[in-house]
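In: Predicted model, plus sequence, below.
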Amino acid sequence: MEKYFHHNDRLGIQLPSIDKEWDSLPEDARQSILLHWERIRGMIPDRIHDLEKCINTKQEQLNNEADFERSCQLNSEIADLASTINDLWLWFRTKQDVTEKMHM
């Protein structure tokens, strides 16, 4: 599956990366890709949960932070984590149109 997926460091999961037309792939390869994607999809909620825990920790730090620059840094980190969660939810919802996403 390594030639059909690549690890995305920001999201912490593998994403589809297919450089061929979906219909040109053999049927067994398409089925393997879809099965692999479903396994990855199944891990997304756990990844989101871990990121939410990080956000909660940073929000607690922010609540107790007196230094303005550090507060700004924490806010930025929280926003980045929230953006990552949003992107993970988009990928999680990708099921029926998974083949279209794989061409991206």
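Out: On my side now, so go ahead. None of these values were measured; they are calculated from a predicted model.

In: alpha carbons only for contacts and neighbour counts from here, please
Out: OK.

In: Strands of this protein, start to end?
Out: Counting by DSSP state E, the chain has strands at residues 5-8, 13-16.

In: Now mean neighbour count and distance to residue 61 too, for those, in TSV please.
Out: Converted to TSV, the strands of the chain look like this (neighbours: other C-alpha atoms under 10 Å; distance: least, C-alpha to C-alpha, whole Å):
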stretch	mean neighbour count	distance to residue 61
strand 5-8	14	28
strand 13-16	18	27
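
In: Alongside the first one, take a look at this:
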Amino acid sequence: MEKYFVYDQRLDLHVPLKTIPWEKLSNDETKAIEVFWETERGKIPTKIKSLDQKMERIQEYLSKEESFKKACEWNDALSNLASIVNDLWLWYRIR
């Protein structure tokens, strides 16, 4: 599947390459690609749930944080996780 997918380390997920030449693929190849993608896509809700739990913990820490510098670090971590969740939702909607 390396010809059709690339591993996205940030998302911890194999995502389809944008240049899959569907019209040049055999039925077996398209079926294998679809099965592989559905397997990867099926991992997304669990990943999102885990990230949401991390975000909730960070929000708890942030609500108690008194150091401005540390609060900025927590906010940065929170925005990075939210960005990943957003990207995962976008990939989840692609069939």
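Out: That came through, no problem. Remember, it's a predicted structure, so these values are computed and weren't measured experimentally.

In: Just the TM-score for the two chains, thanks.
Out: Scored against TM-score structural alignment, normalised by the length of structure 2, the superposed chains reach a TM-score of 0.92; 95 aligned residues with a C-alpha RMSD of 1.2 Å.

In: circling back: in a markdown table, list the strands of structure 1 along with distance to residue 70 of structure 1.
Out: Below are the strands of structure 1 laid out as a markdown table (distance: least, C-alpha to C-alpha, whole Å):
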| stretch | distance to residue 70 of structure 1 |
| --- | --- |
| strand 5-8 | 28 |
| strand 13-16 | 29 |
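
In: quick one: which of these is nearest residue 56 of structure 1?
Out: strand 13-16 (21.4 Å; C-alpha to C-alpha).

In: Now which residue in structure 1 aligns to residue 30 of structure 2?
Out: Under the alignment (TM-score structural alignment), residue 30 of structure 2 pairs with residue 30 in structure 1.

In: any idea how far that match lies from residue 101 of structure 1?
Out: According to C-alpha to C-alpha, to the nearest Å, residue 30 of structure 1 and residue 101 of structure 1 sit 14 Å apart.

In: count of neighbours near residue 70 of structure 2?
Out: 13 (other C-alpha atoms under 10 Å).

In: ugh, wrong one, residue 17 of structure 1
Out: There are 17 residues near residue 17 of structure 1, going by other C-alpha under 10 Å.

In: what about residue 3 of structure 2, how many residues close to it?
Out: 9.

In: those helices in structure 2, which residues are they?
Out: 27-42, 44-64, 68-92 (DSSP state H).

In: Quick one: closest of the ones you listed to residue 19 of structure 2.
Out: With C-alpha to C-alpha as the criterion, residue 19 of structure 2 lies closest to helix 27-42 of those, at 13.0 Å.

In: Now do that closest one: which elements does it pack against?
Out: strand 13-16 (3 or more C-alpha pairs under 8 Å, 6 or more residues apart in numbering; DSSP states H and E).

In: after superposition, how close is the strand it packs on to structure 1?
Out: Once the two models are superposed, strand 13-16 of structure 2 sits on average 0.6 Å from its counterpart in structure 1 (mean C-alpha distance after the TM-score superposition for structure 1).
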